[in-house]
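*Asks:* Predicted structure and sequence below. I'll ask about it afterward.
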Amino acid sequence: MLGRISLTARLTALYTLVSAVVLVGLGALVVMATERHFVELDRDFLKDKIALIQKIVQASGPGAPLVPQLSGVLASHQGLFIELRQGEQVVFATREGVFPPSAVGAAAAPDQPTDWRVGGQTLRGMRALVEAPAAQTPLQILVALDTAHHAHFMHKLVQTLALYLLAAISLSGLLGWWAARNGLSPLRTMKERAQAVTGQRLDQRMPVETVPVEFAELAQSLNTMLERLQADFARLQDFSSDLAHELRTPINNLLTQTQVSLAQKREASVYQDILASNAEEFQRLARMVSDMLFLAKTAHGIELPHPEAIWLDQEARALFDFYDAVADDKGIRLSITGQARVMGDRLMIRRAIGNLLSNALRHSTADAEVTVTIEEQDGTATLCLNNRGETIAPEALPRLFDRFFRVDRSRSHPDSDGAGLGLSITKAIMLAHGGEVSVTSVDGLTSFCLVFRSPLAAQGAAIGDAPNG
């Protein structure tokens, strides 16, 4: 149930509780200070009266009547009670029963007032001793004051403070609610912006400059997330469009050839040629579907099927043998330098290198050279494949590894049946191995590099014998 309480309500309740504690504490301090002040006033008053009585007693001669003189002291002071005792005998008393034994006993401190109740009255009194003329023992002076006027004042004060506290706490609650609501208004603004985000409106951003510092990091994080979503959604739209375009070509070819073949009867050899052509298109579609399934798996992270120690130069030379005929047709020379050993899946790494080599042979100029350079340094192994050809525009380099991306869509390569997924697959393979792939193109020299960060890369020269070139 508490989890459903709004943050505004929680802050309001907390602010009200803190205000109530502070105000009640302040009210208690006021009451205690007032009580202490009254005690000090009464103590000074009682001391003054004791001093006056002592003066009267000491000034009176033997046998002089004390009653008239003490009655004069009481005449101008309502609620004042006096009693003189000599031992256990009461010499003078304004009223009997005012001073109980607890008020005159040894427990009562001589310099501090003592409170007690008699007949519904609350009295505050003090005691002192005085040497009387011709008296064998000192007289004990007992003075008490009725505190009814103090009690009445304190009762009114407590009532006033209670009303003030209730009003102040209520006002604090309202101010707390207003402060919490206005303080959380940036969250409501961010909520409205978030509700406006749809698949067609991913350009909405959270206000960063207009929100408090505490919300700025949250707003920036949400903006970063929205930017990623927008970029991913744009790539998904481009991918869907490219996929439809790539699938449309072979499907149209199959449909056209099938419709033409069904238009009239033909010889068996013609049907065989048409079926052979259709089979090529089906193979192209099958490879495209297989590549797309592979990319879909790697997008969510995969474990290497068969990790093992692999010599990169051995795999590159094996691919040289496979592509040797294509290289000879274009008069391209293949060369390799360096060696390194990494941990990975042999078929996946060979496919990554093969994609780069096929791409290099396709775009390299005739009678040029394609070189593979392998280096090992600081725990990483790098395989770079270099070829001479047309310089790739700098703005196109970041998109080379996107699915179905081609630098020049208007230009086709009749010697290739690729669908523009080779470099994307190479990137996915390197990510699965914890590495990366990069590309540079300057003055006609294009270089693709595979970077492996495998423990064996730093120990390749020490593990086993290096392969023979």
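*Replies:* That came in fine, so what should we check first?
*Asks:* From here on, just use CA atoms for contacts and neighbour counts.
*Replies:* OK.
*Asks:* buried sites along stretch 284-298?
*Replies:* 284, 285, 288, 291, 292, 295, 298 (16 or more other CA atoms under 10 Å).
*Asks:* If you count neighbours, what's buried in stretch 90-99?
*Replies:* When neighbours are counted by 16+ other CA under 10 Å, the buried residues of stretch 90-99 are found to be 92, 93, 98, 99.
*Asks:* Please produce TSV containing the residues you listed, extended by distance to residue 327 and secondary structure.
*Replies:* Rendered in TSV, the data for these read as follows (distance: CA to CA, whole Å; DSSP: H, G, I helix; E, B strand; the rest coil):
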residue	distance to residue 327	secondary structure
92	137	strand
93	135	strand
98	128	coil
99	127	coil
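*Asks:* ok so residue 374 is a strand residue?
*Replies:* Yes - following the definition DSSP: H, G, I helix; E, B strand; the rest coil, residue 374 is counted among the residues of a strand.
*Asks:* residues in contact with the closest residue to residue 401 other than its chain neighbours?
*Replies:* Nearest-residue entry for residue 401: residue 424, 4.6 Å, with adjacent residues in sequence omitted and distances by CA to CA, 6 or more residues apart in numbering. Contacts of residue 424 were listed using CA atoms under 8 Å, 6 or more residues apart in numbering, and they are 295, 400, 401, 402, 403.
*Asks:* Put this next to the previous one:
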Amino acid sequence: MKTLSLTARISLLFAVAASLVLLSTGYLLTRVVDAHFKEVDRHELSGKLELIENLFKHAASPEQFDLLSQQLDDALVGHPGLAVAVTDATGRIRFATPGADFPRTLLQNCQTPSAACTYGSLQQWKRAGISYRGMAVSIAAGSGTPYTVAVAQDIEHHEIFMNTFRSVLAVAIALAALATASLGWIVTRWGLSPLRQVTDTVAGISAERLADRLPAKGLPAEIKPLATAFNAMLARLDDSFRRLSEFSSNIAHELRTPISNLMTQTQVALSSARDKDAYKEVLYSSLEEYERMAQMVGDMLYLAQTDNRLLKPGLEKVDLAHEIQDLFDYFEAWAEEHAVSLIQTGSATVSGDRLMLRRALSNLISNAIRHTPPGQTVRVSLGRHGDTVTVSVENPGTEIPAEHLPRLFDRFYRVDPARQRKGDGAGLGLAIVKSIVEAHGGSITVMSDDQKTRFQIALPASAK
């Protein structure tokens, strides 16, 4: 089943809404016109009843009563379609105009007190295909004799008018609904033109044109948030594609170096006959390159698992001060080799995965030792502020330019790739630290000046 377009839907809704409004209006107009005709007939019939009643009141003598028929005929001259019937107390008709075929109930109701036999109480009936509207009242002649007077008006002309009025109104409503749907389609299509422009622009965006942006200026208020959100998404995609491209380039670069070293060493080893010790040295050198590649591949797999939330941190209590002291013991020999001292202050406990947190702290401490000048100190401070535990790893050294700070946690990113030293790793350590911290619901920041560089982790505190 084909789905209607937005323009068609809005046009149909316009037509339906207009039809409902017009139908309601037409219904009210029909009721008002019909009520008007009823009121006109009531006024006309009431006037005739008052005239007839007045004639009967003045007929006090038998001679005057005999003249009533002629007086009634004279009073009804010029009133075609008007019927009158007068009956006495026994129900015998004393006067009737031609065609005065009244319902017997209308005349009988006035022989006894009844709500139907009062001024203004209209009844409607049909005889021989002609509709009538009439009323009846009890009156007394001048002699005191009671009579029932009934008057009726032929309302065929009213019904013809109402039928014509309804037909014209139905045609007008149908044409108005059609016109509303057409105008709604035109207006909607014009109103949605900015959305079509946005669609055309979006359709032209590809992986090679992620730098393009939707023009938010001049757009309607309803579409502007959509354009803003889409531009923000494009910015994220552009950044992700850029990072992915750099990531692929860095992987190729990082793998090319050890592979090139392995090929060179193998070619040299095969170029001439060597003794056992020489081959052993080549194998040890190759083993170092294999270990380096294995470490890089392992780190990449670890990051891939954290990105896809495949690694779920445990929820054991971790004494950070104890873990840091163990790491100091582990790095003690290396720190002494670089003439770097290690100091830890404070204490804190968090809930999390001990091995994951230990790996994050190990990466930060080893990074700090690597970049600390000889004779200086690496300081690790623990603290708690409300429900947050902070871990600061601070080392003196060369200032990191501000433009590099936001990207320090990117994979394979180095402040100065040309100054990479053997043993510095593949540039994944800080990325792993960030992934571990975020997996524990925390955050990590870095600041650097001409005196020191500080990495600070914020983690949810463990409940006591």
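*Replies:* Yep, that arrived. Since the model is a prediction, treat every value here as computed from it, not as a measurement.
*Asks:* buried subset of the contacts of residue 424 of the first structure?
*Replies:* For the contacts of residue 424 of the first structure, a neighbour count by 16+ other CA under 10 Å gives the buried set as 295, 400, 401, 402, 403.
*Asks:* And the strands in the stretch 351-464 of the second structure?
*Replies:* All strands of the stretch 351-464 of the second structure, identified by DSSP state E, counting those that start in this stretch, fall at 377-385, 388-396, 443-448, 452-460.
*Asks:* closest to residue 319 of the second structure out of the ones you listed?
*Replies:* Distances from residue 319 of the second structure to each of the strands of the stretch 351-464 of the second structure were compared using CA to CA; the shortest belongs to strand 377-385, at 10.7 Å.
*Asks:* Verify the stated contact: residue 433 of the first structure with residue 451.
*Replies:* No - contact status for residue 433 of the first structure versus residue 451: not in contact, 9.6 Å apart, counting by CA atoms under 8 Å.
*Asks:* Run through the helices of the first structure in chain order.
*Replies:* Ranges of helices in the first structure, per DSSP state H, are 7-59, 67-75, 101-104, 148-183, 185-195, 213-263, 268-299, 312-322, 324-330, 346-363, 422-432, 455-459.
*Asks:* Dump those helices into TSV; add distance to residue 382 of the first structure as well.
*Replies:* Below are those laid out as TSV (distance: least, CA to CA, whole Å):
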stretch	distance to residue 382 of the first structure
helix 7-59	54
helix 67-75	112
helix 101-104	101
helix 148-183	54
helix 185-195	44
helix 213-263	29
helix 268-299	22
helix 312-322	9
helix 324-330	23
helix 346-363	12
helix 422-432	12
helix 455-459	9
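*Asks:* Quick one: the residues in the second structure that stretch 308-317 of the first structure pairs up with.
*Replies:* Residues 316-325 of the second structure are where stretch 308-317 of the first structure aligns, with TM-score structural alignment as the criterion.
*Asks:* Apart from its chain neighbours, what residue comes closest to residue 67 of the first structure?
*Replies:* Nearest residue to residue 67 of the first structure, sequence neighbours excluded (CA to CA, 6+ apart): residue 92, at 7.1 Å.
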